[in-house]
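> I'll drop the sequence and a predicted model, then ask my questions.
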Amino acid sequence: MTAGEPTPQNSASQHAQTKNSGVGTATEPGSALSENTLDALLCFDVYAASRALTRAYRPLLEPLGLTYPQFLVMQSLWETEALALPEQFTPPTVGALGERLALDSGTLSPLLKRLEAAGLVVRERSRQDEREVAVLLTTLGRELRAQASHVPAEITRLVALTERERLTLQATLRRMRRNVEQTGE
């Protein structure tokens, strides 16, 4: 056998993967196709994990009347309100909420419109600057927080990572996002 040639054991393993999935997986180091397969694409693993997580949220959020993106908006609003001192609370603007959630206004505005139609939030123009629109929770929106309080713990249970693994993964993903955003500017 020459260097880079698959061993019989690896070849059998690859054949089993190919046979079981119906798709070839040439990801061995030195393989000409190793960088051109789904198995080699980091973006595919991130995408597939994100889709799996979003699917896991669905049965938890449906009874609350929320989609996953709507839950993220509500979670951000609940955090903002909970962390602020009542006398110093300033509701987030649509722009600030978009930055926090990494959503553009074309995506965020329809989400807010649906949350407003459901009676969970209200949008108010700033009296100081009419270009700014604040997003405030309604009483119903605040009450929903208690009903949704089990969701993060249930997702943590399903993901089944240790606290250390979770923190490491989050740090890595955040660094990756920063790197990509800096390079893409």
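Sure, I can see it.

> Going by C-alpha atoms from here, please, whenever you check contacts or count neighbours.
Will do.

> Run a quick neighbour tally on the nearest residue to Glu28 once chain neighbours are set aside.
In this structure, Glu28 finds its nearest non-sequential neighbour in Ser34, 6.1 Å apart by C-alpha to C-alpha, 6 or more residues apart in numbering. Using other C-alpha atoms under 10 Å, Ser34 has 16 other residues around it.

> residues in contact with stretch 128-137?
Stretch 128-137 has contacts (C-alpha atoms under 8 Å, 6 or more residues apart in numbering) with 77-78, 91-95, 120-126.

> re earlier: where does the residue nearest to Glu28 land in three-state SS?
coil (DSSP: H, G, I helix; E, B strand; the rest coil).

> take a look at this one as well, against the first:
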Amino acid sequence: MARQSYPGGMTTEVPQDAAAQDAEWLRLDRQICFSLHAASRAFNGVYRAVLEELGLTYPQYLVMLVLWEHGETPVKKLGEHLRLDSGTLSPLLKRLEAAGLVHRERSTRDERSVVVRPTEQGGALRARALRVPRRIAAATGLTPEEIRDLRTLLDRLTTALDTAAREGVPDRG
């Protein structure tokens, strides 16, 4: 038997033969994707509570973050920032427009393009949203340095996974 370390400091005894080691990789607690999924769901729960007072869902909040940062933005560019396709983005924008937070219109430079901008009400919501990042950071229980380091690792992971999806998944077996 060998000792196997897991993120978070947990260790277990692991059989040393290759078949048993391969089987260990199929354990749910060994799946990075599940750890990320569980963390994402936990984040969603915290964001749901924090954003409720703003009247936004998490995806709507992300749209507003991009618009507060960049101002008027083509829908295509908004989708690139958020990694969302137009089929997902369009209903979000319709709900935000119905709530009076954004305005959509055809671009005067390219009629095929739709641009989105925050309304006066949407711009005013930014001041109320300023507390959100601090509240979320506090909820994580991480230090600012740990949050920065985690973001750096997640950005590297995202880049590597995007490359693997584009170029093929390497086989390390």
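Great, that's in hand. Since this is a predicted model, take the numbers as computed values, not measurements.

> Can you calculate the TM-score here?
The TM-score (TM-score structural alignment, normalised by the length of structure 2) is 0.84; 156 aligned residues with a C-alpha RMSD of 2.0 Å.

> Filter the contacts of stretch 128-137 of structure 1 down to just the ones in strands.
Val121, Val122, Arg123, Glu124, Arg125 (DSSP state E).

> Select only the buried ones of the residues you listed in PyMOL?
Applying 16 or more other C-alpha atoms under 10 Å to these leaves a buried subset, and the PyMOL line that selects it is:
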select buried, resi 121+122+123
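
> Redo the ones in strands among the contacts of stretch 128-137 of structure 1 as JSON lines? Include distance to Arg51 of structure 1.
Shown next, in JSON lines, are those (distance: C-alpha to C-alpha, whole Å):
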{"residue": "Val121", "distance to Arg51 of structure 1": "27"}
{"residue": "Val122", "distance to Arg51 of structure 1": "30"}
{"residue": "Arg123", "distance to Arg51 of structure 1": "30"}
{"residue": "Glu124", "distance to Arg51 of structure 1": "33"}
{"residue": "Arg125", "distance to Arg51 of structure 1": "35"}
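
> Identify, from the ones in strands among the contacts of stretch 128-137 of structure 1, the entry nearest to Thr162 of structure 1.
Set against Thr162 of structure 1, the nearest of those by C-alpha to C-alpha is Val121 (34.8 Å).

> Now do the contacts for the aligned partner of that closest one in structure 2.
In structure 2, Val121 of structure 1 lines up with Val102, judged by TM-score structural alignment. Shown in contact with Val102 of structure 2 (C-alpha under 8 Å, 6+ apart): Leu93, Leu96, Val116, Arg117, Pro118, Thr119, Gly122.

> filter those residues to the buried ones?
For the contacts of Val102 of structure 2, buried by 16+ other C-alpha under 10 Å: Leu93, Leu96, Val116, Arg117, Pro118, Gly122.

> For those, work out which two are farthest apart.
When the buried ones among the contacts of Val102 of structure 2 are compared pair by pair using C-alpha to C-alpha, the maximum separation belongs to Leu93 and Gly122, at 12.2 Å.

> burial count for Met74 of structure 1?
Residues near Met74 of structure 1, counting by other C-alpha under 10 Å: 23.

> can you pull the contacts of it?
So Met74 of structure 1 contacts Gly141 (C-alpha under 8 Å, 6+ apart).

> tilt between the strand or helix carrying it and strand 121-125?
For Met74 of structure 1, the host element (DSSP states H and E) is helix 68-83. Calculated by axes from the mean of the first three to the mean of the last three C-alpha atoms, to 10 degrees, helix 68-83 of structure 1 forms an angle of 70 degrees with strand 121-125.
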